[in-house]
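[1] Kindly generate the corresponding structure for this input.
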Amino acid sequence: MKIRDARDEDWDGIWPFWRRIVRAGETYTWDPDTTEPEARALWTGPGRRVFVTTDEDGAVVASAYLKANYGGPAADVANAGFMVDPDRSGHGYGRALAEHVLAEAKADGYRAMAFNAVVETNPAVALWRSLGFTVLGTVPDAYDHPRHGRVGLHIMHRTL
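    Below is the predicted model:
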């Protein structure tokens, strides 16, 4: 696997799994009916640094963005979003990408990373905890999960 900064042409590889993941409505708070141009702006918009993971054939199998979570005096706290093609999960792509983005965030001068809305039933919660994130709090019943009903949204944090 190779992890690198994304190029414009990588969007064609990201969009199919981005759409599938968001439409499933289980892990992201974005509208399941987000259009392709809206999705591209959310994932690759201004102020974001975007990464991709490719397999041995060069196909994009995962992506992440890195950005400031806040502005002004709090701009040194990062935020990130991660997606792995559901057909490629379980092969270590997510962990490798997460470790890469955490290292890049630190190298870029961020001192911490915060996630604002991690669906508490998201299997990635275990990954984030294993990488040193803690749950600072949970907004109860904030997310209408298609299988679990109302579930909470975690606010997670890690010092870099």
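
[2] hey, let's count contacts and neighbours off CA atoms from now on
    Fine.

[3] looking at it, D141 is touching V151, isn't it?
    Yes - the criterion here is C-alpha atoms under 8 Å, and D141 meets it with V151 at 4.5 Å.

[4] who has more neighbours, the two?
    Between D141 and V151, V151 has the larger neighbour count (other C-alpha atoms under 10 Å), namely 17 against 13.

[5] residues contacting the more buried one?
    Remark: with contacts taken as C-alpha atoms under 8 Å, 6 or more residues apart in numbering, V151 is in contact with 119-121, 140-145.

[6] And the helices in this protein?
    11-24, 36-44, 93-107, 124-130 (DSSP state H).

[7] Show residues contacting the second one.
    In other words, helix 36-44. 11, 15, 18-19, 50, 65.

[8] go again using 10 Å as the cut-off
    For helix 36-44, the external contacting residues (C-alpha atoms under 10 Å, 6 or more residues apart in numbering) are 6, 8, 11, 14-16, 18-19, 22, 30-31, 33-35, 45, 48-51, 63-66, 80-82.

[9] now it and helix 11-24, what's the angle there?
    In terms of direction (axes from the mean of the first three to the mean of the last three C-alpha atoms, to 10 degrees), helix 36-44 departs from helix 11-24 by 100 degrees.

[10] List the buried residues in helix 36-44.
    Within helix 36-44, the residues scored as buried using 16 or more other C-alpha atoms under 10 Å are 39, 43-44.

[11] Next, the second sequence, to be compared with the first:
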Amino acid sequence: MLIREAVPGDWPRIWPFWQRIVAAGETYAWDRDTSEEDARSLWMNPAKRVYVAENDGAVVASAYLTPNYGGPAARVANAGFMVDPDLAGRGTGRALAEHVLAAARAEGYRGMVFNAVVETNPAVRLWTSLGFTILGTVPDAFDHPRHGRVGLHIMHRAL
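    Prediction:
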């Protein structure tokens, strides 16, 4: 697997799984009907460093890295990750996460925060295995299509 910085031409290969994941409404607190134009602005924003994971030339996952806060707190990172659901469970998410954590450390970030991790998201196990802790949970904050109202974790890891 090759992990590299994304280029604008990668978006058409990210969009199909991005749209599928967000439309499912199970893991991201974004509008399930987000248009492709708005999705591209959210994900490929120039303020973010965006990565893709390729397997045999196909883009199978993507992540972004960005400051979570501004000003004197700008050394705390935030990131988002999406793996093509058809390829989940093959280590792609872990490899991409390890790459982004290393990139954040190299860029001088002191920590990483996830602001809204749906508590039923299987990725919670990945994040805790990579050293993230749950700082708190906002109860009943997310309307999950299968589980009803569930909490959103705020997670942190020092770098």
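
[12] TM-score for this pair?
    Structural agreement between the two chains, given as a TM-score (TM-score structural alignment, normalised by the length of the second structure), stands at 0.99; 159 aligned residues with a C-alpha RMSD of 0.4 Å.

[13] May I see the PyMOL selection of the buried members of the contacts of helix 36-44 of the first structure?
    In PyMOL, the members of the contacts of helix 36-44 of the first structure classed as buried (16+ other C-alpha under 10 Å) are selected with the following command:
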select buried, resi 6+11+14+15+18+19+22+48+49+50+51+63+64+65+66+80+82
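
[14] still on that earlier bit, which among the helices of the first structure is found nearest to K2 of the first structure?
    Closest approach to K2 of the first structure among those (C-alpha to C-alpha): helix 93-107, 9.4 Å.

[15] Buried ones in that closest one, by neighbour count?
    The neighbour-count check on helix 93-107 of the first structure (16+ other C-alpha under 10 Å) flags 93-95, 97-98, 101-102, 105-106 as buried.

[16] quick revisit: output the contacts of V151 of the first structure as JSON lines; include the columns distance to A75 of the first structure.
    Shown next, in JSON lines, are the contacts of V151 of the first structure (distance: C-alpha to C-alpha, whole Å):
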{"residue": "V119", "distance to A75 of the first structure": "24"}
{"residue": "E120", "distance to A75 of the first structure": "26"}
{"residue": "T121", "distance to A75 of the first structure": "29"}
{"residue": "P140", "distance to A75 of the first structure": "27"}
{"residue": "D141", "distance to A75 of the first structure": "29"}
{"residue": "A142", "distance to A75 of the first structure": "26"}
{"residue": "Y143", "distance to A75 of the first structure": "27"}
{"residue": "D144", "distance to A75 of the first structure": "30"}
{"residue": "H145", "distance to A75 of the first structure": "31"}
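
[17] Nearest to F133 of the first structure among the residues you listed?
    Looking across these and measuring by C-alpha to C-alpha, the closest to F133 of the first structure is E120, at 13.5 Å.

[18] and the closest one, what is it in contact with?
    Taking C-alpha under 10 Å, 6+ apart as the test, what E120 of the first structure contacts is 26-27, 135, 138-141, 143, 151-155.

[19] Out of those residues, who's the most crowded?
    Ranked by the number of neighbours (other C-alpha under 10 Å), the contacts of E120 of the first structure place L153 first, at 24 neighbours.

[20] residues in contact with R157 of the second structure?
    Taking C-alpha under 10 Å, 6+ apart as the definition of contact, the neighbours of R157 of the second structure are 76-77, 101, 110-114, 127-128, 130-135.

[21] Look up how far L96 of the second structure lies from it.
    Plainly put, R157 of the second structure is 16 Å away from L96 of the second structure if you go by C-alpha to C-alpha, to the nearest Å.

[22] Please apply the same query to G111 of the second structure.
    Using C-alpha to C-alpha, one gets 17 Å for the distance from G111 of the second structure to L96 of the second structure.

[23] same thing with I154 of the second structure?
    Applying C-alpha to C-alpha, one obtains 20 Å for the distance of I154 of the second structure from L96 of the second structure.

[24] what's the spacing between V7 of the second structure and A47 of the second structure?
    For V7 of the second structure, the distance to A47 of the second structure - C-alpha to C-alpha - is 14 Å.

[25] wait, I meant V100 of the second structure
    The separation that V100 of the second structure has from A47 of the second structure, given C-alpha to C-alpha, amounts to 15 Å.

[26] again with G93 of the second structure
    Using C-alpha to C-alpha, G93 of the second structure is found at 22 Å from A47 of the second structure.

[27] L2 of the second structure too?
    Distance of L2 of the second structure to A47 of the second structure, computed by C-alpha to C-alpha: 23 Å.
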